[in-house]
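any chance you could fold what I've pasted below:
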Amino acid sequence: MGTNGETPMEAEFDTVARWTEGVVQDLGPEYAIPAGCRGSASPAGLDWLLSTCGIGAGTRLVDVGGGVGGPAGYAVEHTGASPVVADPMVGACRSASRLFGLPAVVADGGRLPFTDGAADAVWCLGVVCTMDDKDALLTEIHRVLRADGPLGLLVVVGDEERPAGAPEGNTFPTSDSLRELLRDNGFDLRAEVDVDDLPEPPADWTRRTEEFGEALERAHGDDPRFVEAKDQSQRLATLAEDGHVVVRLLHAVRQ
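Reported below is the predicted structural model:
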């Protein structure tokens, strides 16, 4: 347990989510999507997902573990999709609603409050490695996704489940175990790409992301929860630099 009775995972995904809303309000609405995608998605990655998943105007997109709603907001802005964010953190859901006007429900990925086949498409970005029961997550996504519906994933793939120095609450699938996980839960893997192989973000996106990060640290850098969340992110970055993990985008289809 971390400071203020919060785990490092809660500091990273709930407290920082609430802070994100306040900092974006100070900086301006043009910072909302880059801030909301920080650490989880880039324009090139999101465009890849939108294209491979065939997301367009009116697509009923469920973003499982969608955080403050940056990727879902990007989908609305670029395609006119109709997303709903499902996230276990109350602060994240509130920020998704306030920053992007998105419907958001507090829900664990293993128990989604949607009827069978309710979603035309599902995104699940940066969530698989944070779930102990990965089968339960994929089973629920399979249930709420329509037949032949697309699933877009961003997954941190490891050379082992828990490399030394891994962030708290993270267990990484290997490439082989991830493919088995998808196959065993009724998904056909159609395409995949490593994030490092995609184009860099535009300069304006990078600038706003950096300015947001600087403003967030000025406002909350002395808070122990900020330090915990930053440590979580740095641990993951170190594993990536050392070649123990890669961030991969995948497109699969419900069978």
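
contacts, neighbours, all on C-alpha from now
OK.

report how many residues lie close to Arg190.
Arg190 has 12 neighbours, counted by other Cα atoms under 10 Å.

typed the wrong thing, it's Glu77
Look at Glu77: counted by other Cα under 10 Å, it has 11 neighbours.

my read is it is in a helix, agree?
Yes. Under DSSP: H, G, I helix; E, B strand; the rest coil, Glu77 sits within a helix.

for Gly152, see how far away it is.
Counting by Cα to Cα, to the nearest Å, the gap between Glu77 and Gly152 amounts to 18 Å.

cool, and Leu239?
The gap separating Leu239 from Gly152 is 24 Å, by Cα to Cα.

these two: who's more crowded?
Applying other Cα under 10 Å to Leu239 and Gly152 shows that Gly152 carries more neighbours, namely 24 against 18.

measure the more buried one to Leu99 for me?
As for Gly152, its distance to Leu99 is 23 Å (criterion: Cα to Cα).

and for Val84?
Counting by Cα to Cα, the gap from Val84 to Leu99 is 13 Å.

before we go on, could you also do this sequence so I can check it against the first one:
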Amino acid sequence: MPSVTEAVEALVRATADLPDEEMDRPWTWDAYDEEGLRFALLLAQHELRDLAVRMSALRRAPATQAELILTQYHAAYRDLTGALAGTQDEDLDRAPAAEEWPVREVLRHMLGAEYGFLGVVQYARSPERPADAARAEAGLSGFRERHGYRGPAELPGGIAEVRTALFEVHRRVLRELAGLTDDELEWPAFFWDGERPIRFRLHRFAAHLVQHTVQVDKTLVAIGDAPTEAQRLVRILYRELAPVEMLAAGGVGEAERRAVAATLWDRAGEIEALVNVVPH
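Sure, this is the predicted structure:
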């Protein structure tokens, strides 16, 4: 049985590369027979949103502030995933203009920041951090080196490899900070801009992703790879998937998740068969 994430990915694979005219292909759900194939994705958005509501209602304990901040961070990550849904290997290295970064370089910068932010937070929580402020500042770089909190100098491969690299650091952030307490949010954490509370550092994860996702958007448009209607819709699906994934990490709503996953998985197969076999 696929997970909700796997089912959404199947739906994305079936639709992300469809041209705009395919969105007018007839597709019917119950009494809804006038919207075309786009309604298959709009309905999936509806189903994911409702699933998130149902799962939230089943949650036994309220989320901590740290969990809520990480949920915002995950939403920003999923929006980036959606922004890259239609990106091809050849798009990664096409600079929009002289002296401007191509998509690969923007993503490499984002990747490095993820490692940097995580290292700063974990250093603030670590028993290795000296109590003396000057010694603590001097020790940050070595701590990052020892524990692998440095981003790669290069980001090789095609879009699949690049997305995997982004996923791996994102997963590491969520895993390492899963136990962060609300009290720890007020602990001081030093970085290039001085000493600020972990709360501020934690919000920087999402803020930085949002900033450079906009840069990715602008770059793709500048190189002639503006999103199609299908790509705009699957980006919305990734956004709606984010809260479901965060709630699922706590084991909430297993039966509800199975039902929606099965529906989306079957719909992906239906669309794939429709566009590959039936002429428009």
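
what's the TM-score here?
The pair, once superposed, lands on a TM-score of 0.29 when counted by TM-score structural alignment, normalised by the length of structure 1; 109 aligned residues with a Cα RMSD of 5.0 Å.

ok, which stretches of structure 2 are helices?
In structure 2, the helices defined using DSSP state H lie at 4-15, 38-58, 65-83, 103-125, 133-146, 159-176, 198-222, 229-248, 254-277.

redo those helices as TSV? Include distance to Pro188 of structure 2 and mean neighbour count.
Below are the helices of structure 2 laid out as TSV (distance: least, Cα to Cα, whole Å; neighbours: other Cα atoms under 10 Å):
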stretch	distance to Pro188 of structure 2	mean neighbour count
helix 4-15	36	21
helix 38-58	32	18
helix 65-83	15	21
helix 103-125	7	21
helix 133-146	10	14
helix 159-176	18	15
helix 198-222	6	19
helix 229-248	27	22
helix 254-277	38	16
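
want to throw those into TSV with distance to Phe190 of structure 2?
As requested, these are exported to TSV (distance: least, Cα to Cα, whole Å):
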stretch	distance to Phe190 of structure 2
helix 4-15	36
helix 38-58	35
helix 65-83	19
helix 103-125	7
helix 133-146	7
helix 159-176	18
helix 198-222	9
helix 229-248	28
helix 254-277	40
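
select, out of those, the one closest to Phe191 of structure 2.
helix 103-125 (6.5 Å; Cα to Cα).

tell me which other helices or strands that closest one touches.
Judged by 3 or more Cα pairs under 8 Å, 6 or more residues apart in numbering; DSSP states H and E, the packing partners of helix 103-125 of structure 2 are helix 133-146, helix 159-176, strand 188-191, helix 198-222.

now the angle from the second one to helix 65-83?
Pointing back at helix 159-176 of structure 2 there. Computed by axes from the mean of the first three to the mean of the last three Cα atoms, to 10 degrees, the angle separating helix 159-176 of structure 2 from helix 65-83 equals 180 degrees.

same deal with the last one?
Compare the direction of helix 198-222 of structure 2 with that of helix 65-83 by the same axes, to 10 degrees and you get 10 degrees.

wait, Leu237 of structure 2 touches His46, no?
No. The pair Leu237 of structure 2 / His46 is not scored as a contact, 9.3 Å apart, by Cα atoms under 8 Å.

for structure 1, just list every one of the helices.
8-10, 16-27, 32-37, 43-52, 70-79, 90-100, 134-144, 175-184, 203-220, 224-241.

turn those helices into a markdown table, columns for distance to Leu250 of structure 1.
As requested, the helices of structure 1 are exported to a markdown table (distance: least, Cα to Cα, whole Å):
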| stretch | distance to Leu250 of structure 1 |
| --- | --- |
| helix 8-10 | 24 |
| helix 16-27 | 25 |
| helix 32-37 | 17 |
| helix 43-52 | 8 |
| helix 70-79 | 15 |
| helix 90-100 | 24 |
| helix 134-144 | 14 |
| helix 175-184 | 10 |
| helix 203-220 | 23 |
| helix 224-241 | 18 |
